[in-house]
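Q: turn this into a model:
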Amino acid sequence: MDPKVFPTTRDAQCGMRSPTQRNLDFSAIDGLLSGVFGVNVSDVGELSGGGFAAVWRARLTDGRDVVVKIGPPPGARLLRYERDLIAAEAAYFRTVRAGAPGVPVPEVLHVADDWIVTTMLPGRSLSEPADGGGTSGTAGVREQLGTAIAGLHRITGPHFGYTGDRAAGVDWPAAYGAIIADLLADAADWAVPLPPGIDALAARHHANLARVTRPALLHFDLWDGNVLAAEGRLTGLVDGERFLWGDPLLDLVSPALFHRIEEEPEHPFLRGYTAATGLVLDDAARTRLALYRVHLYTLMLAEGPSRGIPVGRERHDYLTVLLEGELRDLK
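A: I've put the predicted structure just below:
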């Protein structure tokens, strides 16, 4: 996240609470957890950073620290791919813990239709200032993150795309096309203007996208707020609800948010990932990275109104310029 443009999160609330986030308090959290764990809550606090669900830390009277994530209120308007994200998060954490046990993700303690409880991992997010101020000195953690994500990518899924009844496909070109089509439909529903030509990308680059023949486990949302660290080591990878199955290169976009990681060969995430995988960013890979930045910028534009961010503000203009640049270069 570029702090000069969006000072808080990928969802960039501009000081406002997102309509998708419920308003909760101590009694609400205590009521949820006491019914599940049979003990009361002694202390709670809302965790900042995200702009979709309400996330709280809670200490139980038996000494355990847990994290409670509660999905949007009934009737909240969501993007098409945001259906059933609480269940998706539970599935993601369980998949990672089973298939890549060396990657630090929370343990799922309880999951219901619209809320989940997990263990609380140590550390603080890379988007938070360190004790001495600033966010410098994180290169080692980012390199460790690249290595960890390489481990996740060794897990193979049953299909391409999202889980449930969300956008998916028999191959990666079909899944990518379905994902983009849903985002364009979301943007139309919310009257979000987008540059022309996005709808033609999947067909135009079908052969390149078809190079991806194995659906790898993807986190997708690897911005700094979802990466925890303590004392120079990676301690947690959280907010896995937006996971999908597809091209590993998709996960190289958000760690270098608003930048082109292929133009930064010494980027610590890329260094760690390349050391673990032997990745070579040839012309085909660079083109797919551009396609995945189009995906991310289109998503961020389409989601704005659902987060209470009006169209036409600085955020929209900035993302539009980035999106137009990727579309122009893809021609």
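
Q: please make it C-alpha for all contacts and neighbour counts, starting now.
A: Fine.

Q: any residues touching the longest helix seen in the chain, and which ones?
A: Using DSSP state H, we find that the single longest helix of the chain is helix 283-303. With contacts defined as CA atoms under 8 Å, 6 or more residues apart in numbering, helix 283-303 is touched by 10-11, 79, 180, 183-184, 186-187, 190, 192, 194, 198, 201, 208-209, 249-250, 252-253, 262, 316, 319-320, 322-323, 326-327, 330.

Q: another one to check against the first:
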Amino acid sequence: MESVSKNRQSPAALRAMIERAYGPERVPVGDGWATELTFGWFNVAYRVRLRDGAEVVLKIAPPPHVDVMTHERDAMGTELRALELIRAHTDVPVAAAHFADHSRELCDASYFCMPYVHGENLGVLRDRLSTAEHDAYLAQLGARNREINAVRGAAFGPLAGPGDASWRRVFTGMVEHILADGERRAVALGWDHDTIRAVLAEHADSLDEVTEPRLVEWDLWDPNVLVRDGRIVCVIDHERAFFGDPLMERLFGGTQLPAFGPHDAFMRGYGHPPLTPTEQTRRRLYCLYLVLVLVVETVYREHEGTATYDWARTQLDHAMALFGRTR
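A: As a prediction, the model looks like this:
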């Protein structure tokens, strides 16, 4: 996916980063040792073959002059913290960070290196799978997602803090941040901000049911899963993680909006019973937040064409309709 946030670097710069991470004796020589991995939407990532034949991934944060949304600030730091938490407290397969550099001495942004994991991207593979085969992966993903959500935090909010004891305050702030991000770039939502705020205020008491901060990946769906031989071998892209309500996870979204995919196999693997009325209300609020992000980020990414924006605007209408609001 093309995005203005992808901070591509020259071969010379990449070699310098690799030397700092792995030493001069492992710096690649010749041509064809670096290939851009194109599935991501935010950071640029390269598959790199080191001189000794080992394969690694070099991931680089956006350049400092690129405007990012509030929840994307220090996204690379968030990903590194999430990797540490997942590796320390779960058996979920994730890569270990070999090296991270935040000095901005070799390029204008932070970067880190990790091993390359051989596997097929489930988002790409999905069209070649039968429903039963895809459901089997979704059930595995549900079980893995539950492991991640079992990690407890000291407070709600960003992994690096500051935290808050109230999930209602944190989630309300997240919505306000995305509305402000949209306003800063004059993004047309098709809905008045005060109408969106009114929906949140009318249903905010459902958020008070959440009292224990849990690790939430939030962006865990098919394109962020690598599979091989019928099993999940790696979960990737953790830069949107935070401590919050597990019901915010992406694949719970299908319980309220069909566009967010089938959910039965995921729910079964997760071991989650049908949502209670209060849980359904919260999940609808989370769908509303998600589609607000999807609308606003199309402008920040400067996508070519309007197809993604148009789709997201339609989903925003559907999310508002869940609360009886129509245009």
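
Q: so residue 45 of the second structure: helix, strand or coil?
A: Of the three states, residue 45 of the second structure takes strand under DSSP: H, G, I helix; E, B strand; the rest coil.

Q: go ahead and confirm it touches residue 62.
A: No: checked against CA atoms under 8 Å, the pair residue 45 of the second structure and residue 62 is beyond contact range at 10.9 Å.

Q: so where do the helices sit in the second structure?
A: Assigned by DSSP H, the helices in the second structure fall at 11-22, 75-89, 122-125, 131-149, 167-184, 193-203, 264-270, 277-301, 307-321.

Q: okay, buried residues for the first one please.
A: For helix 11-22 of the second structure, a neighbour-count test (16 or more other CA atoms under 10 Å) marks 14, 15, 17, 18, 19, 21 as buried.

Q: likewise for the fifth one?
A: Going by neighbour count (16+ other CA under 10 Å), the buried part of helix 167-184 of the second structure is 167-168, 170-172, 174-182.

Q: ok and that helix relative to helix 277-301, angle-wise?
A: Calculated by axes from the mean of the first three to the mean of the last three CA atoms, to 10 degrees, helix 167-184 of the second structure forms an angle of 30 degrees with helix 277-301.

Q: where in the first structure does helix 167-184 of the second structure fall?
A: Residues 172-189 of the first structure are matched to helix 167-184 of the second structure when aligned by TM-score structural alignment.

Q: that stretch vs the second structure - mean distance after superposition?
A: Here the mean offset of stretch 172-189 of the first structure against the second structure after fitting is 0.4 Å, by mean CA distance after the TM-score superposition for the first structure.

Q: give me the most central residue, the second structure.
A: Central residue of the second structure (CA atoms, centre = their mean): residue 219, 3.1 Å from the mean position.

Q: residues contacting that one?
A: Under the criterion of CA under 8 Å, 6+ apart, the neighbours of residue 219 of the second structure are 237, 238, 240, 241, 249, 250.

Q: counterpart of residue 83 of the second structure in the first structure?
A: Residue 83 of the second structure maps onto residue 93 in the first structure, by TM-score structural alignment.

Q: please report how far its match lies from residue 254 of the first structure.
A: In this view, residue 93 of the first structure and residue 254 of the first structure are 19 Å apart by CA to CA, to the nearest Å.

Q: and for residue 256 of the second structure, the neighbour number?
A: As a burial measure, residue 256 of the second structure scores 20 neighbours (other CA atoms under 10 Å).

Q: let me redo that: residue 238 of the second structure
A: Residues lying near residue 238 of the second structure (other CA under 10 Å) number 24.

Q: shouldn't residue 7 of the second structure be in contact with residue 60?
A: Yes: counting by CA under 8 Å, residue 7 of the second structure does reach residue 60; the two are 6.4 Å apart.

Q: overlap in contacts, those two.
A: Common neighbours of residue 7 of the second structure and residue 60 (criterion: CA under 8 Å, 6+ apart): 43, 44.

Q: which of these two has more neighbours?
A: residue 60 (26 against 20).

Q: aligned counterpart of that one in the first structure, please.
A: Matched by TM-score structural alignment, residue 60 of the second structure corresponds to residue 70 in the first structure.

Q: neighbours of the nearest residue to that match once chain neighbours are set aside, how many?
A: Spatial nearest neighbour of residue 70 of the first structure, chain neighbours left out: residue 115 (4.3 Å); criterion: CA to CA, 6 or more residues apart in numbering. When neighbours are counted by other CA under 10 Å, residue 115 of the first structure registers 20.

Q: distance of residue 115 of the first structure from residue 86 of the first structure?
A: 6 Å.

Q: what of residue 119 of the first structure?
A: In this view, residue 119 of the first structure and residue 86 of the first structure are 15 Å apart by CA to CA.

Q: of those two, who's got more company?
A: Neighbours were counted for residue 119 of the first structure and for residue 86 using other CA under 10 Å; residue 86 has more, 25 against 17.

Q: rewinding a little: so for residue 115 and residue 86 of the first structure, which residues contact both of them?
A: Shared contacts of residue 115 of the first structure and residue 86, defined by CA under 8 Å, 6+ apart, are found at 70, 71.

Q: ok, residue 168 of the second structure - contacts?
A: By CA under 8 Å, 6+ apart, residue 168 of the second structure lies in contact with 204, 205, 207, 208.

Q: which residue in the first structure aligns with the last one?
A: Superposed on the first structure with TM-score structural alignment, residue 208 of the second structure falls opposite residue 210.
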